[in-house]
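Asks: I'll drop the sequence and a predicted model, then ask my questions.
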Amino acid sequence: MGRYTGPACRLCRRSGEKLFLKGDRCFTPRCSFEKRRNPPGNISRRRRRPSDYGVHLLEKQKAKYIYGVMESQFRKYMDEAFNTPGVTGMNLLRSLERRLDNVIYLMGFADSRKQARQFVLHGHFQVNGRKTDIPSYSVRAGDCVTWRESDKTTEFFSDRTVGLPKRPVPAWLALDISEMAGRVVSLPSDEDLQTTLDSRLIVEFYSR
């Protein structure tokens, strides 16, 4: 199955909570989830209580929705997490957080991870001075993320960088406002990882 291209708010309704897939709109009364919270589909055929499998599956799907990762990619992250020393769930979330599109979103250069992925694919960003157009690129401690030089004189660049930072930047990242560049200070610690996801349920889903 290809990438989901339907309404983003439908995924929030399916998950039963806000996943903040549409950037600033999710923080306003215009958010569709605020107007209609019930899950999509036929209400009469919906189970009142999800099974254990359903609970585990939903948590895995939430992680895929949030980071915009497809199933084959997610399985690779999961295999890597199983083979890395430490807590498997934390290893998984740490790998997802280190994606280049996620880093650009966290630095405030994009309103959502989906928008950040598009910016990366269009070649607007460099890592350590080299053009990088792979959204899944995994950043390392010490990496410097900058805009492409030719973008800095455009109106597009001005629109994307005015008023930064728009939201708090995680401690493992550093944003240089004067240069409009970001640096990876360290790998994300357990406290920096996605708190809305229960990684234990995801690990249990793949451990069946």
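Replies: All right, it came through fine. Residues are numbered from 1 along each chain as shown.

Asks: only C-alpha atoms for contact and neighbour calcs from this point on.
Replies: Will do.

Asks: Closest to the centroid, which residue in this structure?
Replies: Closest to where the C-alpha atoms of the chain average out (CA atoms, centre = their mean) is Tyr67, at 3.3 Å.

Asks: quick one: that one and Arg113 touch, right?
Replies: Yes - taking CA atoms under 8 Å as the definition, Tyr67 is a contact partner of Arg113 at 6.8 Å.

Asks: show me where the protein has strands.
Replies: 125-127, 130-131, 144-147, 173-176, 181-184 (DSSP state E).

Asks: With mean neighbour count added, can I get those in JSON lines?
Replies: JSON lines is the format used below for the strands of the chain (neighbours: other CA atoms under 10 Å):
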{"stretch": "strand 125-127", "mean neighbour count": "21"}
{"stretch": "strand 130-131", "mean neighbour count": "14"}
{"stretch": "strand 144-147", "mean neighbour count": "22"}
{"stretch": "strand 173-176", "mean neighbour count": "18"}
{"stretch": "strand 181-184", "mean neighbour count": "21"}
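
Asks: here comes the other one, which I'd like you to weigh against the first:
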Amino acid sequence: MSRFRGARLKKVRSLGSELPGLVRKESRSTNTPGEQGAMRKRRRVSTFRLQLQEKQKIRFNYGLNEKALRRYYSDASRMKGETGVNLLQLIERRLDNVVARGGLAPTIPAARQLVSHGHITVNGRKVSIASYRVKVGDVIGVKEKSRDLKVITDHIAAGSGIGVPSFLEADPQKRMITVKSIPAREDVPIEVSERAVVEFYSK
């Protein structure tokens, strides 16, 4: 899975939107990066650039490479309902996202490390695949010997994070997250036009 290793706040500024899955800090500047950022922001944006920007918001917030995002789009387009909403729902159901949004990690990259290093369980069984798709009724937990990992305890003590969505029931003190329902469109934590993303891929 692709991991963004550049300046995260700079990426947030370049896309013009907060990306809580990528970084917890908020960018203080509203300009795009570079000395001419304020001037570039006033230029007319082409339809293609707008569609690309919306796609990139999803990619960088959830830590997806292009191949993975295209695969999610393909799956979403074959489902009943609106393709854009289906796309967001599928991505929100990723295990690394659920671990982060359930309050066990500060960001999705941090949650991905917990998953890939074998610290996370689903229904009592270790799952080390970050893209694992949770379903309604699943209970996500932390292995007994991993419950006091610093990244987990520090984050719980800080009491901050992306925010627990309505489709999850979280009890960080017990290191437990329960999937109550399929994610709703309102559960998505970023401002993004899924219609623009669908238009980008449907060409």
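Replies: That came through fine. All values reported here derive from a predicted model rather than from experimental measurement.

Asks: May I have the TM-score of the superposed chains?
Replies: Here the superposed chains carry a TM-score of 0.87, computed using TM-score structural alignment, normalised by the length of the second structure; 199 aligned residues with a CA RMSD of 2.4 Å.

Asks: do you know how far the residue nearest to the centre of the first structure is from Glu149 of the first structure?
Replies: Noted for Tyr67 of the first structure: a distance of 27 Å to Glu149 of the first structure, by CA to CA, to the nearest Å.

Asks: before we move on, what about Glu179 of the first structure?
Replies: 11 Å.

Asks: and these two? which has more neighbours close in?
Replies: Glu149 (12 against 9; other CA atoms under 10 Å).

Asks: Show me what that one lines up with in the second structure.
Replies: Aligned by TM-score structural alignment, Glu149 of the first structure pairs with Glu144 of the second structure.

Asks: residues of the longest helix along the second structure that come out buried?
Replies: In the second structure, taking DSSP state H as the definition, the longest helix is helix 47-62. Buried residues in helix 47-62 of the second structure, counted by 16 or more other CA atoms under 10 Å: 50-62.

Asks: Onto which residues of the first structure does it map?
Replies: The aligned range for helix 47-62 of the second structure is 52-67, by TM-score structural alignment.

Asks: For the matching stretch, give me the average deviation versus the second structure.
Replies: Following the fit onto the second structure, the mean deviation recorded for stretch 52-67 of the first structure is 0.6 Å by mean CA distance after the TM-score superposition for the first structure.

Asks: Any idea how far that stretch is from the middle of the chain?
Replies: Its chain's C-alpha centre lies 14 Å from the corresponding centre of stretch 52-67 of the first structure when counted by CA atoms, centre = their mean, to the nearest Å.

Asks: quick one, what contacts Pro39 of the first structure?
Replies: Arg10, Arg13, Arg14, Ser15, Gly16 (CA atoms under 8 Å, 6 or more residues apart in numbering).

Asks: Give me the subset of those residues lying in helices.
Replies: Short answer: the contacts of Pro39 of the first structure in helices (DSSP H) are Arg10, Arg13, Arg14, Ser15.

Asks: Quick one: residues contacting the third one.
Replies: When contacts are counted by CA under 8 Å, 6+ apart, Arg14 of the first structure touches Asn38, Pro39, Pro40.

Asks: Counterpart of the second one over in the second structure?
Replies: Which is Pro39 of the first structure. Using TM-score structural alignment, Pro39 of the first structure sits opposite Thr32 in the second structure.

Asks: Reformat the buried residues of helix 47-62 of the second structure as a markdown table; add distance to Ala38 of the second structure.
Replies: Shown next, in a markdown table, are those (distance: CA to CA, whole Å):
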| residue | distance to Ala38 of the second structure |
| --- | --- |
| Leu50 | 17 |
| Gln51 | 21 |
| Leu52 | 20 |
| Gln53 | 17 |
| Glu54 | 20 |
| Lys55 | 22 |
| Gln56 | 21 |
| Lys57 | 20 |
| Ile58 | 24 |
| Arg59 | 24 |
| Phe60 | 23 |
| Asn61 | 23 |
| Tyr62 | 27 |
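
Asks: Need the overlap of contacts for Tyr67 and Arg113 of the first structure.
Replies: With CA under 8 Å, 6+ apart as the test, Tyr67 of the first structure and Arg113 both reach Asn102.

Asks: what does Asp171 of the second structure align to in the first structure?
Replies: Under TM-score structural alignment, Asp171 of the second structure pairs with Asp176 in the first structure.

Asks: Would you mind measuring from that match to Ser158 of the first structure?
Replies: 15 Å.

Asks: which residues in the second structure form helices?
Replies: Going by DSSP H, the second structure shows helices at 8-15, 37-41, 47-62, 66-77, 83-92, 95-101, 108-116, 150-158, 194-201.

Asks: Point out the most buried one among those.
Replies: Burial of the helices of the second structure is given as mean neighbour count (mean count of other CA atoms under 10 Å); helix 95-101 ranks first at a mean of 28.
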